[in-house]
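Novice: Predicted coordinates and the sequence they were generated for:
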Amino acid sequence: MNNKTLLRLIAVLFWIPAISACGFTPVYGPNSQIEQQFSGITVQEPANRNEYLFVQNLETHIGRASAPDKMLQYTLYVYEQSMLQGYRAHLVGKVDYKVISMSDQTVLYGGSAENFTAYNIPAETLESLKNDAYSRLMQILADLVYRDLIVKNAAYADAS
């Protein structure tokens, strides 16, 4: 190890405690502002497999509220489009959502997210490929809704 590399290593080791002592907290970590802003939101119960996957993926981001005062209600639309003369299928999904106050049922904010995924159509493994495509689509939609919720919930908190 040459002197230049050794000096860099010493500098990094010196600055690590200084950086951690500055009050820095992770944006998405435990007790972060993001976690706290979703602590009062519960998600509408799922009615089918797609909704279950969507809610499960969304709750990995926002958690489960112990004392909810708001509810995220959603409507999920999914449809298939055959592409490339029957060899490939697109699975298109859209979710419309709104966050309502549980005390007076007023809509606080809402939005929508839309995306797609695709799968090949071989006859021998169609069902497992289709299920995997649905799972991927629900993950994508939950991620999009979560990103939208971060922005809209922060704007709502600033306005109130």
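Specialist: Yep, that arrived.
Novice: Every contact and neighbour count from this point should use C-alpha atoms.
Specialist: OK.
Novice: Any idea how many residues pack against residue 80?
Specialist: 13 (other Cα atoms under 10 Å).
Novice: scratch that, residue 34 is what I was asking about
Specialist: So residue 34, with other Cα under 10 Å, has 18 neighbours.
Novice: ok but it is inside a strand, no?
Specialist: No. With DSSP: H, G, I helix; E, B strand; the rest coil as the criterion, residue 34 is helix rather than part of a strand.
Novice: top helix in the protein by residue count?
Specialist: Ranked by residue count, the top helix of the chain under DSSP state H comes out as helix 126-159.
Novice: Who are the contact partners of the spatially most central residue of the chain?
Specialist: With distances taken as Cα atoms, centre = their mean, residue 143 lies nearest the centre of the chain, 2.8 Å away. Contact analysis of residue 143 by Cα atoms under 8 Å, 6 or more residues apart in numbering lists 57, 58.
Novice: ok, which stretches of the chain are helices?
Specialist: Using DSSP H, helices in the chain cover 3-20, 33-37, 49-62, 126-159.
Novice: let's bring in a second one:
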Amino acid sequence: MSSYSRRLLLGTGLALLAGCGFAPAYAPGGAGAALIGQVEVSEPETRAGYLLTRELEGRLGRATAARYELRPAISLSTKAISIDRSNVASRFNMLGRVEYALVDRETGLTVTTGSVDSFTAFSATGTPVATQAAERDAEVRLMTILADQLVTRLVATVPDAAR
């Protein structure tokens, strides 16, 4: 395919997206931009809560005069997925779920609710210290994944009034 054909194909695709109302979420006036600095996450009570809050604030900014409050409830569990010949678990899945509510601080009404879930794995081979470090690292990765999903859901369901 020639360079001209590629540019023509790309230009046609972009024109079609623009024609259907596609707009980048974080462009000025986009749904994602409307949430930047407008969402305060409830104070975390656990390490996982702190990690999730840190990731969310990294994506949405730290709110100073927030319009919304995000109330996440995190549940984590760990399940053995690999057991060796001596009946010792050597690999684990860490499962995570965040149920959330986005509340309008002015009216006190719940704007949206939902949940996101995912998993990550870690190895338990080596010393107990190495296993604990691997588990803590898996928790960081899992909270990053869940924060990404949560922000995507919030951007998709942002109220029209905030746009």
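Specialist: The structure has been received and is ready for your questions. Everything quoted here is computed from the prediction, not taken from an experiment.
Novice: List the buried residues of the longest helix of structure 1.
Specialist: 129-130, 133-146, 149, 152-153 (16 or more other Cα atoms under 10 Å).
Novice: Tell me the spacing between residue 62 of structure 1 and residue 122 of structure 1.
Specialist: 37 Å (Cα to Cα, to the nearest Å).
Novice: ok, these two, which is more surrounded?
Specialist: Counted by other Cα under 10 Å, residue 62 of structure 1 and residue 122 do not tie: residue 62 has more neighbours, with 22 against 12.
Novice: residue in structure 2 matching the more buried one?
Specialist: Counting by TM-score structural alignment, residue 62 of structure 1 lines up with residue 60 in structure 2.
Novice: residues touching that match, list them.
Specialist: Neighbours of residue 60 of structure 2 in contact, by Cα under 8 Å, 6+ apart: 35, 36, 37, 38, 39, 151.
Novice: Which residue in structure 1 aligns with the first one?
Specialist: Counting by TM-score structural alignment, residue 35 of structure 2 corresponds to residue 37 in structure 1.
Novice: can you tell me which residues contact residue 155 of structure 2?
Specialist: 25, 31, 32, 35.
Novice: what about the residue lying closest to the last one once chain neighbours are set aside, distance to residue 125 of structure 2?
Specialist: So the one you mean is residue 35 of structure 2. Closest residue to residue 35 of structure 2 apart from its sequence neighbours, by Cα to Cα, 6 or more residues apart in numbering: residue 60 at 6.5 Å. Going from residue 60 of structure 2 to residue 125 of structure 2 by Cα to Cα gives 37 Å.
Novice: can you check residue 158 of structure 2 too?
Specialist: 44 Å.
Novice: cool, residue 42 of structure 2 as well?
Specialist: Taken as Cα to Cα, the span from residue 42 of structure 2 to residue 125 of structure 2 is 36 Å.
Novice: Equivalent analysis for residue 56 of structure 2, please.
Specialist: 32 Å.
Novice: of the contacts of residue 155 of structure 2, which stay in contact in structure 1?
Specialist: Contacts conserved in structure 1 for the contacts of residue 155 of structure 2, using both residues aligned by TM-score structural alignment, their matches' Cα atoms under 8 Å: residue 32.
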